[in-house]
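Novice: Take this sequence and fold it.
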Amino acid sequence: MTDTQDSQRSNRRTVVACAGVVVGMTGLAYASVPLYDLFCKVTGFNGTPIQRADNGSDVIDRTVAVRFDANVVPGLNWSFASEVPEVKVKLGETTTVLYKVTNNGSKATTGIATYNVQPDLAGPYFSKLECFCFTEQTLQPGETLQSAVVFYVDPRLVEDGDIKDISSITLSYTYFPSKGGKPVEETSSTSTATTPIVQ
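Specialist: Below you'll find the model as predicted:
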């Protein structure tokens, strides 16, 4: 009788432990995407520019070309472009570039822009002060919206042995259809989003 009770108690503990592991793993699965996104934004990992409140850097006499890549996925009838394809900036210098997006369709549509920086290793040094990314935009037919990105390239880039000699950085934006404040990556069963990067 005692052996049976001990065995049942041990089985219950095992079941409770397994259930706890399942609940914990499920919680981690749901938290992993926002935690990874936060990690990228804070560290610049995977080419994610860092969001900053202000520019406390000194301007140094070293220039780098910043190229602007603007894309719209198939299925979102918008045109999207930067005012200039490229600017040359001094490291530490605050720069503003305007983008224009137009709804070419016959009905109101909603989109949201995502972004990255190439090469990936430049992400920690590309700091955005103002950006339209991850802000849902609804445009009426024929409506045009102008938005700014304000950024600087951190002078500490020259101390990074892996990329101190780079001559250009590409900032790439892609507009996706938006649903509930999130980008919809596939707009149909046959069309998927692609983001061409210019090196």
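Novice: okay, CA-based contacts and neighbour counts for the rest of this
Specialist: OK.
Novice: How about the secondary structure of T138?
Specialist: The three-state label given to T138 by DSSP: H, G, I helix; E, B strand; the rest coil is strand.
Novice: quick one, helices of this protein?
Specialist: In the chain, the helices defined using DSSP state H lie at 2-43.
Novice: Select the longest strand from it.
Specialist: If you go by DSSP state E, the chain has its longest strand at strand 168-179.
Novice: Mind listing what's buried along stretch 132-139?
Specialist: Within stretch 132-139, the residues that qualify as buried are F132, C133, F134, E136, Q137, T138, L139, counting by 16 or more other C-alpha atoms under 10 Å.
Novice: Packing partners of the longest strand of the chain?
Specialist: strand 63-72, strand 109-118 (3 or more C-alpha pairs under 8 Å, 6 or more residues apart in numbering; DSSP states H and E).
Novice: what's the closest of the buried residues of stretch 132-139 to E93?
Specialist: F132 (20.0 Å; C-alpha to C-alpha).
Novice: want to put them side by side, so please do this one too:
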Amino acid sequence: MAIEGKRKTVLQTVGLVLVMGGLAWASVPFYDWFCRVTGYGGATGVAEATTGEILDRTIKVRFDASLERGMPWEFKPEVPEMTIRIGEEGLAFYEAYNPTSKPVAGSASYNVAPFGAGAYFEKIDCFCFEEQVLMPGERVMMPVSFFIDPGIVDDTDAKHTSHITLSYTFYEIDLPEEQAALDLKTDGASVN
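Specialist: Have a look, this model is predicted:
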């Protein structure tokens, strides 16, 4: 009887570990989905085009840029803010510069504040959708096209929003394999 009790306890423990592992594994995609659907945490939506509905009400969009510690680029918005009508497509640019003597790859994370406005901030196209590689001394202007969904005026929590801040943080990532191989060849050629 004691062996049967121990076997049951072991099976329950293994089952608990598997369930907890499954929940831990699923938590990141679930949280990402939750943020995209609700705008929680400043997550934005992605759209192919505006809804076509443009309201007379305007909203000020501020642009913020930062770099993760150790990221060697310079990064800033072209303009600090713009005023657009709700529903109207906006186009903003961020400038990135690689002052180093080597290629540097980066990826941008973003959020929108206030968090409740994130569900209504729709990106049509954005540099943040792809990894960026800047060559030594390269300076680029990176676009983001967006609109504020007119549904914001019907949301009890977000309808009084007059300012939205779009923030990007660039962090360094490994160079894509093709670029790293090319870089390795270039370094090898200069040594010989």
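Novice: Can you say which of the helices and strands packed on strand 168-179 of structure 1 is nearest to Y152 of structure 1?
Specialist: Of those, nearest to Y152 of structure 1 by C-alpha to C-alpha is strand 63-72, at 10.0 Å.
Novice: okay, the angle between the closest one and strand 109-118?
Specialist: When axes from the mean of the first three to the mean of the last three C-alpha atoms, to 10 degrees is applied, the directions of strand 63-72 of structure 1 and strand 109-118 differ by 150 degrees.
Novice: From A108 of structure 2, how far off is the corresponding residue of structure 2 for A122 of structure 1?
Specialist: Aligned by TM-score structural alignment, A122 of structure 1 pairs with A117 of structure 2. Separation of A117 of structure 2 from A108 of structure 2 (C-alpha to C-alpha, to the nearest Å): 20 Å.
Novice: what do you get for D174 of structure 2?
Specialist: 13 Å.
Novice: Ok, E131 of structure 2 next?
Specialist: E131 of structure 2 is 8 Å from A108 of structure 2, by C-alpha to C-alpha.
Novice: For V117 of structure 1, grab the count of nearby residues.
Specialist: Other residues lying near V117 of structure 1 total 26 when counted by other C-alpha atoms under 10 Å.
Novice: scratch that, G52 of structure 2
Specialist: Using other C-alpha under 10 Å, the number of residues around G52 of structure 2 comes to 11.
Novice: Would you agree it is in contact with G87?
Specialist: Yes - at 7.0 Å, G52 of structure 2 and G87 qualify as touching, with contact defined as C-alpha atoms under 8 Å.
Novice: Now do the same contact list for the equivalent of K6 of structure 2 over in structure 1.
Specialist: K6 of structure 2 maps onto N11 in structure 1, with residues paired by TM-score structural alignment. Contact analysis of N11 of structure 1 by C-alpha atoms under 8 Å, 6 or more residues apart in numbering lists nothing.
Novice: again, but for D154 of structure 1
Specialist: Counting by C-alpha under 8 Å, 6+ apart, D154 of structure 1 touches S57, L91, G92, Y125, F126, S127.
Novice: related to what we said a few turns ago, the more surrounded of D174 and A108 of structure 2?
Specialist: Between D174 of structure 2 and A108, counted using other C-alpha under 10 Å, the more crowded position is A108 (20 against 12).
Novice: What does the more buried one correspond to in structure 1?
Specialist: For A108 of structure 2, the aligned position in structure 1 is A113, judged by TM-score structural alignment.
Novice: Counting neighbours, what do you get for I86 of structure 2?
Specialist: When neighbours are counted by other C-alpha under 10 Å, I86 of structure 2 registers 24.
Novice: Check whether it really touches G52, as I assumed.
Specialist: No - assessed by C-alpha under 8 Å, I86 of structure 2 is found out of contact with G52, at 10.5 Å.
Novice: what do we get in structure 2 for L91 of structure 1?
Specialist: Using TM-score structural alignment, L91 of structure 1 lines up with I86 in structure 2.
Novice: Need the counterpart of H160 of structure 2 in structure 1.
Specialist: The equivalent of H160 of structure 2 in structure 1 is D165 (alignment by TM-score structural alignment).
Novice: residues touching that match, list them.
Specialist: Here D165 of structure 1 is in contact with V158 (C-alpha under 8 Å, 6+ apart).
Novice: From A122 of structure 1, how far out is it?
Specialist: 11 Å.
Novice: How about D69 of structure 1?
Specialist: Taking C-alpha to C-alpha, one finds D69 of structure 1 at 16 Å from A122 of structure 1.
Novice: ok, those two, which is more surrounded?
Specialist: A122 (27 against 22).
Novice: tell me the contacts of G41 of structure 2?
Specialist: Applying C-alpha under 8 Å, 6+ apart, one finds that G41 of structure 2 lies in contact with C35, N111, V112, F115, G118.
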